[in-house]
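J.: Sequence and computational prediction follow.
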Amino acid sequence: MRTTHKLVHTMRRKGYPRMAHDMKKIEDCAQLISGTSAKDSIRNDVIARVLGSECCGRVRGLGFGATPSKVDAQIQSNGRVRELESQLQTQSERMEALEEKVEALLKLSQ
């Protein structure tokens, strides 16, 4: 039915067949870029690739007041927080291992 239409849907809301088609494309594209850095960029994410870029100064799906710079800053800070948490986890594991070694040495020296 979609292929027989000569004119595109001109209203703001897409019809269900077009929306389902776009969602399928989004799922396929998400699988392709899952391991790349594009998933962390709002300007080059899956939705922007499939549906096109949003109007200047807007972010699709986040409502009023969200700007690309604010969202990018939030994404960057969340990534940094995750990186620091993983570093903290590895350091705490190292500390636990060192504490066990110190306890073992203290037992041997007594």
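T.: Good, I have the coordinates. Keep in mind it's a predicted model, so treat the numbers as computed, not measured. Numbering: from 1, shown residues only.

J.: C-alpha from now on. contacts and neighbour counts both.
T.: Fine.

J.: Give me the distance from the longest helix seen in the chain to the chain's centre.
T.: In the chain, with assignment by DSSP state H, the single longest helix is helix 68-109. From the chain centre to the centre of helix 68-109 is a distance of 22 Å (Cα atoms, centre = their mean, to the nearest Å).

J.: now swap in stretch 38-49 and tell me
T.: So, by Cα atoms, centre = their mean, the centroid of stretch 38-49 is 8 Å from its chain's centroid.

J.: Quick one: end-to-end length of it, please.
T.: 10 Å (Cα to Cα, to the nearest Å).

J.: Just the residues contacting it, thanks.
T.: Here stretch 38-49 makes contact (Cα atoms under 8 Å, 6 or more residues apart in numbering) with 26, 29-30, 33, 53-54, 68, 71-72, 75-76.

J.: of all the residues you listed, which comes closest to Leu88?
T.: Gln76 (18.3 Å; Cα to Cα).

J.: One more to weigh against that first structure:
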Amino acid sequence: MTRAAALLKLNNVESMEEWQAFVKERNSRSYKEKNERFKKMRASQTKLYTTRRKGFTCLEAEMRAESEDPDSITRDDVYIRGHTRKNGEPINESVGETLNKIKAYSETVFSPSKHSLEGDGGAKVFGPKRPGRVRGLGFGATPSKLNALVHNHNLQTKSKS
């Protein structure tokens, strides 16, 4: 191992052997091939988002906490906020076009159900999704769980009437 690599050793790496193994792995052919493959995958992505590690579920909770009317927050609102910069501009041109389509659809619908899988702008703009997945509700959300939520919501609404 070169002296330069030894000088670059990070303070949180406990032993020089561990650091040498790390440097060796990062300089290996298989790691470099994998790294290039992931760079190409990242470059091909067009619908970039700005939530960083927060994710859409935490973003929605944050938006509801900030809002005077938390029930007015829709999945479209969360998607739009997650794909715009702090100044309100979209990340790139492709995202801007998509957001404009979602906004246009949202303006034409008078009372979209926040529990509907087909009733929001994202569902209309992106079209059919993979079975068993629900866009914009975070990890673990499935159509059957959402349908159970809607059913319980409807039962509670009817019992109050």
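T.: That came through fine. Predicted model, so just to flag it, every value in this text is computed and none were measured.

J.: Which stretch of the second structure lines up against stretch 57-71 of the first structure?
T.: Mapping stretch 57-71 of the first structure onto the second structure (TM-score structural alignment) gives residues 132-146.

J.: If you count neighbours, what's buried in that stretch?
T.: 134-137, 146 (16 or more other Cα atoms under 10 Å).

J.: Make JSON lines from the contacts of stretch 38-49 of the first structure and add distance to Asp40 of the first structure to it.
T.: Output for these, formatted as JSON lines (distance: Cα to Cα, whole Å):
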{"residue": "Ile26", "distance to Asp40 of the first structure": "15"}
{"residue": "Cys29", "distance to Asp40 of the first structure": "14"}
{"residue": "Ala30", "distance to Asp40 of the first structure": "12"}
{"residue": "Ile33", "distance to Asp40 of the first structure": "10"}
{"residue": "Ser53", "distance to Asp40 of the first structure": "15"}
{"residue": "Glu54", "distance to Asp40 of the first structure": "17"}
{"residue": "Pro68", "distance to Asp40 of the first structure": "12"}
{"residue": "Val71", "distance to Asp40 of the first structure": "10"}
{"residue": "Asp72", "distance to Asp40 of the first structure": "8"}
{"residue": "Ile75", "distance to Asp40 of the first structure": "7"}
{"residue": "Gln76", "distance to Asp40 of the first structure": "8"}
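
J.: Count the residues that sit near Cys76 of the second structure.
T.: Quick fix: residue 76 of the second structure reads Asp, not Cys. For Asp76 of the second structure, the count of nearby residues is 20 (other Cα atoms under 10 Å).

J.: for Glu96 of the first structure, that is, sorry about that
T.: So Glu96 of the first structure, with other Cα under 10 Å, has 12 neighbours.

J.: Just the strands from the second structure, written as ranges.
T.: Counting by DSSP state E, one finds no strands in the second structure.

J.: And the helices in it, which stretches?
T.: Per DSSP H, the second structure carries helices over the ranges 3-7, 16-26, 29-44, 55-66, 75-82, 93-108, 121-126, 143-160.

J.: Which residue of the second structure is paired with Val102 of the first structure in the alignment?
T.: Aligning on TM-score structural alignment leaves Val102 of the first structure without a counterpart in the second structure.

J.: quick one: Val102 of the first structure from Ser109 of the first structure, how far?
T.: For Val102 of the first structure relative to Ser109 of the first structure (Cα to Cα), the value is 10 Å.
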